[in-house]
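**Q** Give me a 3D structure for the following:
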Amino acid sequence: MSHHFDEEPHNAITDSGIARVIPCKELEMGDPIKWLALGLRDLLKAPLLTIFFGVFFAAIPWFITYLVAMTGWHLVILPAMVCFMLIGPFLAAGLYDISWEFEKGHKPSIWHAIKAVKRNAVNEWGFGIMLMVLMIFWLRVASMIHALYPSYMGNDLEELIPFLVLGTIVGAIFTGIVFLLSAFTQPILMERRVDLGTAVLTSVNAVWLNKGPMFVWAMIIFTTVVIGFLTGFIGFILLMPLIGYATWHGYIDTIETKIERKYE
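**A** You can find the predicted model right below:
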């Protein structure tokens, strides 16, 4: 019997003896574009399901912005954007299920997609709690940056720039860490009966060993989020499901299986 994990060259964490990690493939720079094309195909095949989930993606940032307008705390927009990017992977479970159903040759349904979170419930909810803790930590950091902002300064852009730059740098580092931890975690938990630690470390390993293609993928996600915000969140109705479907195809493309998938 061959020791598959020991022979796998692209498995940095297992080699260090920290934990079990599912091996990943070496990606090419153009692969994220391919995932996007496959995601678009799924979107066009399931327009009503796409809109159903898309409305939730549009409603959440709208609600955040409404709260900002109510409280008048203008510097909350940046942490709110990061929070949205934190919550996104967990909400995307239903979208992954739709792409998975298409792959199996099944007809996806709303009920089947909603039940997707229950498939590996303990670990999936654990993943949700992990994202929530990260979100709360980020909000504390953001409020500390806000506390540095002197009350006597006005809302003049020139005076705000140092704080916006600081917030952007910290936010970018934080978002990068979250991307590393969660890029493929949710799809792994959905398809495989593995623990949260294995899923998270597999995601970290895959992103770390494919820095170039995964940076392209991160920029695609970031661009869609920016477009969504610029369109007053209307764009999220289609853009976030598109990213969700594409993420599933990215997972299938990146994380290896010992036995070839045979869908009925």
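
**Q** rest of the way, CA atoms for contacts and neighbours
**A** OK.

**Q** May I have the residues that are in contact with C83?
**A** M135, W138 (CA atoms under 8 Å, 6 or more residues apart in numbering).

**Q** ok, then the element right after the host helix or strand of it?
**A** For C83, the element it lies in under DSSP states H and E is helix 77-91. Using DSSP H and E, the helix or strand that follows helix 77-91 in sequence is helix 93-104.

**Q** for comparison, sequence B:
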Amino acid sequence: MNTTPDTPAQNAATLRPAPLALSDVVASVAVGVRQFRAIPVLSMAFAALFVAIGLLLFAALNHAAVAPMSLSLAGGFLLVGPILLAGFFSVADKLRHGRRPHFGDILDGFRRMPRGGWVVSFVCGLLFLIWITDAGILYGFMVGREPIGFARLLRIERIVVDFAAYSAIMGAVLAFILFAVCAFSIPLIFDRRAQLVSGVVASVRAVFGRFGVMMCWALLLSAVIMASALLLPLLLFTLPVMAYASRELYFRTFPVAGADRAS
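**A** Okay, here's the model as predicted:
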């Protein structure tokens, strides 16, 4: 899949997004489920690393009695999610070629990621820090030093609902910007079909050019990942499935000449 166009004209052609429909989103998720079922142990083993990190973070929040911040962390996971994609992409590509992937392929995916992909990942991490900082400031204004652990969080008190609502509105802007920039730039850069700038431009063009379909995908992705980040064991299944699905949707948006779609 690492197809590098020979000329600028060819490059422009390969970065022209194809028409999309909601059926492409449904089919991409179906491919994600099939690929997960083909290698469930490897997929869950990689996802388990982030589940463990999430458990440690949630334990720290409960110990500090600032449990409502877990809602911001769950939303913020969408901002750092693109950093993880290289490992899942490498595994998915092995499956597409009919080969059996192993754990070394996950590491190989990160080694294969060009510098431009790491620049985008750095921006993701920077936006995550901005998001958490803003959420912390908002928490200080709305909740203050009132101790709230997870036991009290489950009561769904008004103060928690208000914090969640305002922080969601605030984070939605960052999440949309990041989605438009990263949705297709990282896979294009990973496959060396684009450089940093051309990949970002192509991604933004694809998102706005197929706005309705892409917003449906964005809402589905955010709902599944945020719910799973709050109910961490679910992330073992949903994180790989959605990562594989995003790889398939990328191939449907920017088809590679002569390449078959995943069956």
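
**Q** Just give the TM-score of the two.
**A** Put the two chains on top of each other and the TM-score (TM-score structural alignment, normalised by the length of structure 2) is 0.83; 248 aligned residues with a CA RMSD of 2.7 Å.

**Q** what angle do the helix holding C83 of structure 1 and helix 93-104 make?
**A** Helix 77-91 of structure 1 and helix 93-104 are oriented at 40 degrees to each other (axes from the mean of the first three to the mean of the last three CA atoms, to 10 degrees).

**Q** Provide the aligned range in structure 2 for helix 77-91 of structure 1.
**A** Aligned by TM-score structural alignment, helix 77-91 of structure 1 falls on residues 70-84 of structure 2.

**Q** Can you give me the buried ones in that stretch?
**A** 70-80, 82-84 (16 or more other CA atoms under 10 Å).

**Q** just to revisit the earlier point, the helix holding C83 of structure 1 against structure 2, how far on average?
**A** Following the fit onto structure 2, the mean deviation recorded for helix 77-91 of structure 1 is 1.6 Å by mean CA distance after the TM-score superposition for structure 1.

**Q** For D6 of structure 1, grab the count of nearby residues.
**A** 11 (other CA atoms under 10 Å).

**Q** I'd like to know how far the closest residue to it other than its chain neighbours sits from E8 of structure 1.
**A** Leaving aside its chain neighbours, D6 of structure 1 sits nearest to D15 (7.4 Å; criterion: CA to CA, 6 or more residues apart in numbering). As judged by CA to CA, to the nearest Å, D15 of structure 1 and E8 of structure 1 stand 9 Å apart.

**Q** can you give me the helices in the stretch 51-200 of structure 1?
**A** Using DSSP state H, counting those that start in this stretch, the helices assigned to the stretch 51-200 of structure 1 run over residues 77-91, 93-104, 110-114, 121-147, 157-182, 185-191, 196-209.

**Q** which one of those helices lies closest to T71 of structure 1?
**A** helix 77-91 (11.7 Å; CA to CA).

**Q** and the closest residue to L221 of structure 2 other than its chain neighbours, what element?
**A** Leaving aside its chain neighbours, L221 of structure 2 sits nearest to M242 (7.0 Å; criterion: CA to CA, 6+ apart). Using DSSP H and E, M242 of structure 2 sits in helix 235-253.

**Q** From the contact counts, what lies against that helix?
**A** Contacts defined by 3 or more CA pairs under 8 Å, 6 or more residues apart in numbering; DSSP states H and E place helix 235-253 of structure 2 against helix 22-38, helix 40-63, helix 85-96, helix 211-230.

**Q** Can I get those in CSV including mean neighbour count?
**A** Below are those laid out as CSV (neighbours: other CA atoms under 10 Å):
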stretch, mean neighbour count
helix 22-38, 19
helix 40-63, 17
helix 85-96, 22
helix 211-230, 17
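
**Q** looking at those helices, which is closest to I148 of structure 2?
**A** Of those, nearest to I148 of structure 2 by CA to CA is helix 40-63, at 7.8 Å.

**Q** measure the residue nearest the centre of structure 2 to F128 of structure 2 for me?
**A** Nearest residue to the geometric centre of structure 2 (CA atoms, centre = their mean): G81, 3.8 Å. Counting by CA to CA, the separation of G81 of structure 2 from F128 of structure 2 is 10 Å.

**Q** With R247 of structure 2 instead?
**A** Distance, R247 of structure 2 to F128 of structure 2, by CA to CA: 23 Å.

**Q** more neighbours, the two?
**A** Higher neighbour count among R247 of structure 2 and F128: R247, with 25 against 22, using other CA under 10 Å.

**Q** wouldn't the more buried one be in contact with G87 here?
**A** No: R247 of structure 2 lies out of contact with G87 (CA atoms under 8 Å); the separation is 11.4 Å.

**Q** how about the nearest residue to G94 of structure 1, chain neighbours excluded?
**A** A113 (4.3 Å).

**Q** Kindly report the same for W217 of structure 2.
**A** Nearest non-adjacent residue to W217 of structure 2, counting by CA to CA, 6+ apart: V25, 6.5 Å away.

**Q** give the contact list for the one you found.
**A** Contacts of V25 of structure 2 (CA under 8 Å, 6+ apart): V213, W217, L249.

**Q** Show me which of these is closest to T7 of structure 2.
**A** Using CA to CA, the contacts of V25 of structure 2 come closest to T7 of structure 2 at L249, 25.3 Å.

**Q** which residues touch that closest one?
**A** D24, V25, S28.

**Q** and of these, the nearest to F237 of structure 2?
**A** Comparing the contacts of L249 of structure 2 against F237 of structure 2 with CA to CA places S28 closest, at 15.7 Å.
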